[in-house]
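**Q** I would like to see how this sequence folds:
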Amino acid sequence: MSQSESQDPSNKSKKPVKLQSVKGMNDVLPVEGIHWENLETLLREWLTAYGYRLIKTPVVEPTALFRRGIGEVTDIVEKEMFSFIDRLNGDELTLRPEFTAGIARATIQHNLTYAAPQRVYAMGPVFRHERPQRGRYRQFHQLDVEALGFEGPDIDAELIVMLSRLWRDMGLEGVRLEINCLGEASERLAHREALIAYFEQHQEMLDEDAQRRLHSNPLRILDTKNPAMQAMVNAAPKLFQYLGEASLAHYSGVKRLLDDAGVPYIENPRLVRGLDYYNLTVFEWITDALGSQGTICGGGRYDGLVEILGGKPTPAIGFAIGLERLLELYLESAQPDDAADLDVYVVHQGDGTARRAFTLAEELRDAGFAVVLHAGGGGFKSQMKRADVSGASVAVILGENELNKGTAAVKLLRGEGEQMEFSQDTLAESIFGLLYGEGEAQ
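**A** Next comes the predicted model:
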C-alpha cells in the first residue's frame, strides 16, 4: 500500500473513531428514562390540578431576545450562551438558556393575554456553557411555570403554596423556602446608586468579580460567597430602606397568605436574582441534600419583561426547577420501581405462531393493554426470562398446540400462580379479570 493510500481518510481499512457525546450534554438511558417518565407524569398531574396548560417554544431563538430580556451584563449573556450565526441568512441565534424570555416573546407574538390571563408551563432542555458539575450541565432540563396577566400578591403566594404541595407529594424533606422583595425599578435604582457609592468607599476589599460588577450589576455583589467580603457586604445599604408603600404592601400580602396556608419561610434580604427583569416577590426553595448546588427552584415576579420585549405592560410571575436535581432528590426519597409500566409480554414459538402472535398483540393493545411482542427468536426459556425482566404483569404464551386449539396460555409474572389457558376470542377480558379479580380459566 502506498503512503498516499495509508493517509487517505476514506480508506475503509481504518477503524472508525468512536464518537462521544458533547461534554456536559448527557444521554438518558432506558432505565433512567423510566424515572424521567414517572417524574414528568407526577409534575403534569400536579400542574393540571392548578389549572396550568402546556406551552412549547423553540429551542433556538434570536440572540437579541436574551440580550434584551435577560440583560447584557448578566453572566448568562456575557459568558454562558451557546450563540451562533445562521450560515444561510446571517441571523444571530442562540440555544435557549432559560424559558421565560421565550414565553414572553410568544405571549407578545400571539397576543396570549388579550382575552384572559394565562397559566402555562414548559418542560424541556436548556443550554448554558459553564463548567459541568453535579446537577448542573451544559444541556440540562427545566420545568418552567408562568402566570401571565395576574396582579396582586395572591398569585405569588399560590405559586409558592403549590410548590410546597409538590414537595409533599414527592416525599421530599428538609426543603426550605427563602423569600425577599426587590421592589420596583425606581426603588432598585435608588438602592443601586447607594450600593455603588458604598462599595466605592470599600473598593480595596472587593475581589476581582465584585470589581467587575461594581458599575454594571452591583446587586450581585450582595450574593458573594467570598468570606473576606462578608462583613462589609452585610453592612451595605438594604433594599428595604428604599421600598415604597405599594411594594411593602404587596410583600406583606404574600407573607400573610403564606402564613394562612401554613407554609414556613425565611426572609432573606440578600436574596436577589441574576436576571434584570425581576421585581417585587422573589423566592428560592433550597435543600442541603445536594451539597453546594442546593437551590432546586427559583422564581419571582417580572412585571416589566413583556413591555421590555415590545409588548403591552403585563404583570407576570413564574419559577423554574432544574429537573436533574429534582430527579436526584425524587429517587432518594421515593425509590420508584425501575420496571416499565407494562401489562403483557407475548411469548411465541413455532413456524405458524409468529403471525398470530403479531395480530394477538394488536388485539390486546386495542383493549387498552400495554404489550411487548417478543422479537428476535429464542426458545421458550430464554423468552420467559425476557418476559420476567420486562416488568410485565403477565406473559401470554402461544405455541403450536395453543394455535391449533385457538387458545393462549397465560402466566402471572408477579407473585405465584399456575399457568392458565384462555380462549383467544376472550383473551383480553380474561386477562383483565385475572389482574383485577374476575375471569374464568378454560
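
**Q** please make it C-alpha for all contacts and neighbour counts, starting now.
**A** Will do.

**Q** mind giving me the packing neighbours of the helix or strand containing Glu45?
**A** Here Glu45, judged by DSSP states H and E, is contained in helix 30-49. Helix 30-49 sits against helix 323-334, with contacts defined as 3 or more Cα pairs under 8 Å, 6 or more residues apart in numbering; DSSP states H and E.

**Q** okay, angle between the helix it packs on and helix 30-49 too, please.
**A** With axes from the mean of the first three to the mean of the last three Cα atoms, to 10 degrees applied, the angle from helix 323-334 to helix 30-49 works out at 90 degrees.

**Q** elements contacting helix 323-334?
**A** helix 30-49, strand 139-148, helix 153-170.

**Q** show me what the helix or strand following it is packed up against.
**A** Sequence order places strand 344-348 as the next helix or strand after helix 323-334, per DSSP H and E. Packed against strand 344-348 by the contact rule (3+ Cα pairs under 8 Å, 6+ apart) you find helix 353-366, strand 371-373, helix 380-390, strand 394-398.

**Q** please give me the structure for this one as well, since I'd like to look at both together:
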Amino acid sequence: MTDTTTDSRPAAATDRRRVSARVGGIAESATLAVDARAKALKAQGRPVIGFGAGEPDFPTPEPVVAAAVAAAGQPANHRYTPAAGLPELRRAVADKTARDSGLALEPSQVLVTNGGKQAVYTAFATLCDPGDEVILPTPYWTTYPEAVRLAGGVPVEVFAGEEQGYLVSVEQLEAARTPRTKVLLFCSPSNPTGAVHPPEQVEAIGRWALQHGIWVVTDEIYEHLVYDGVTAVSMPVAVPELADTCLVLNGVAKTYAMTGWRVGWLAGPVDVVKAATNLQSHLTSNVANVSQRAAVEALTSDLSAVATMREAFDRRRQTMVSMLREVDGITCPMPQGAFYAYPGVHGLLGRELRGRTPQTSAELAQVLLEEAEVAVVPGEAFGPSGYLRLSYALGDDDLVEGVGRIQRLLGEAR
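**A** Down below sits the predicted model:
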C-alpha cells in the first residue's frame, strides 16, 4: 500500500528550526543535573550521597518563615507590585549592603530579581551587545558562560589552577583583553573553588578594569561564608571610582538558607538599573511578594543564624579537605570561602579502576556515581577537565560517609 500522507504545514515552517539556535545551544545546568540524578537514584532506593547542589542543608530561619506566613494573609501581597521590587526590600538591600560591605547605595540603585541566577542573566543582557567579550576567570560557575551567550556576548576564559590557589592575576586578565572586551565577571568567594581574593588583589583587578574602561559584574552571594579570618572585599569599595561601571549581584539564597525562595538582586548605576528594570517588567514582572517580605525580614535581622551555619560549614570544610588529601592522586587547596572543595584529580586519570580507565573528570565522576554511589560535579561543568566539585553543605554524617566511599574506591586505582 502506498502512503499518501503529506505534511500539511507550509514548506517554510518545516524548514525552520523547532528550537532557536540561541536556546538550542545552551547546556543544562550541570549542578542541577547532578542533583536531580542523585535524587532520582535515591527515589529508587539507592543510598546515593549527593555532593552536587550548592544548597545549605539548614532550614530557613524561623522568623523569616513567620514573616512569610503573615505576608501570605495580607491581600496587598496578592497583587502586582513594582517590577523593581518592594520599596521596603530595596531599602533593606541598600542598608544591608552598607552594613556588610561598606558600599553606599540608594534604593533606586537596586533591582530585586527572581534569585541570583536571574540577576546574572539580567546583568549581561543589560550590558552586552552582540560580539562584546566578557572575561570569565576560570573555573567559573556553570551558569556564567551560558548567560553571556544568551545575551549575545562572547565568554573569554582565563584559567587559574590549583597551583595559583584558583586566583586569577592581573597579568592573565591583561593578556585576555582585546578591543572587544566589555565586561569582567568577578566572583569572590568563588563558586566552584571556594577561593577568596585578598584585598590587595581585588583592588589591583579593580584598578585594571577602571584603567581600561571595562565594566565589572561582581557576584557577592557568598560574602558571609568565609573562614580562617579571611574577609571578602567588595570591588567597588576597594576601588570607589569603579562604582559607575560596576554591577553588584547578591541574594538571600546561600546566606540565609533560602535557595527555594528565589530572591536576588542587582545593584549599580541608576541608569543601568532602570534599563534592567525595564527588561524585568517584560520578563517576569515582580518577584513573588511573599518571598520579598521574607527577604525583608532576613536582611533586617541580625546575623546570628548565619554565624551558626558558617560554624558548621567550617567544620565540614576541614573534614572534607583532610579526607580528600589522603587519597593518592588528589590535590586539594583549602577553600577559604563558600561551601565547596575543588580537588584536582589529574593524578587519577588514566589509571585503571574496577575495569575502567577514566581519562576525564567527567568519566571519573560517572565511575564514582555507579561504583561508590556518590554524586559529584566534574570539572568540565566549570572549565577544564581534571577537577571535581564537592559541596560540603550537607550533614556531617553523610559527608564523612560519602568522602569515605570516595577514599575506598579511589584507593583501588592502579
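
**Q** and the TM-score between these chains?
**A** Scored against TM-score structural alignment, normalised by the length of structure 2, the superposed chains reach a TM-score of 0.22; 149 aligned residues with a Cα RMSD of 7.1 Å.

**Q** between the helices and strands packed on strand 344-348 of structure 1, which one is nearest to Thr295 of structure 1?
**A** helix 380-390 (36.0 Å; Cα to Cα).

**Q** I'd like to know which elements that closest one is packed against.
**A** Counting contacts by 3+ Cα pairs under 8 Å, 6+ apart, helix 380-390 of structure 1 packs against strand 344-348.

**Q** and stretch 371-383 of structure 1, end to end?
**A** Chord length of stretch 371-383 of structure 1, first to last residue, is 14 Å (Cα to Cα, to the nearest Å).

**Q** same deal with stretch 277-295 of structure 2?
**A** Terminal residues of stretch 277-295 of structure 2 lie 19 Å apart, using Cα to Cα.

**Q** residues near Leu364 of structure 1, how many?
**A** Residues lying near Leu364 of structure 1 (other Cα atoms under 10 Å) number 18.

**Q** count the residues that sit near Ala11 of structure 2.
**A** Every residue meeting other Cα under 10 Å relative to Ala11 of structure 2 is counted, giving 9.

**Q** next one: Tyr436 of structure 1
**A** Neighbour tally, Tyr436 of structure 1, other Cα under 10 Å: 9.

**Q** before we move on, what about Ala33 of structure 2?
**A** 14.

**Q** isn't there a strand covering it?
**A** No: counting by DSSP: H, G, I helix; E, B strand; the rest coil, Ala33 of structure 2 is located in no strand; its state is helix.

**Q** how close does it sit to Ala375 of structure 2?
**A** 10 Å.

**Q** how about Leu279 of structure 2?
**A** 37 Å.

**Q** higher neighbour count, these two?
**A** Higher neighbour count among Leu279 of structure 2 and Ala375: Ala375, with 26 against 16, using other Cα under 10 Å.

**Q** please name the nearest non-neighbouring residue to the more buried one.
**A** Nearest residue to Ala375 of structure 2, sequence neighbours excluded (Cα to Cα, 6 or more residues apart in numbering): Gly50, at 4.6 Å.

**Q** verify the stated contact: that neighbour with Ala365.
**A** No: using Cα atoms under 8 Å, Gly50 of structure 2 is not in contact with Ala365, being 11.7 Å away.

**Q** so for the two, which sits in the more crowded spot?
**A** Neighbours per residue (other Cα under 10 Å) separate Gly50 of structure 2 from Ala365, with Gly50 holding more: 26 against 23.
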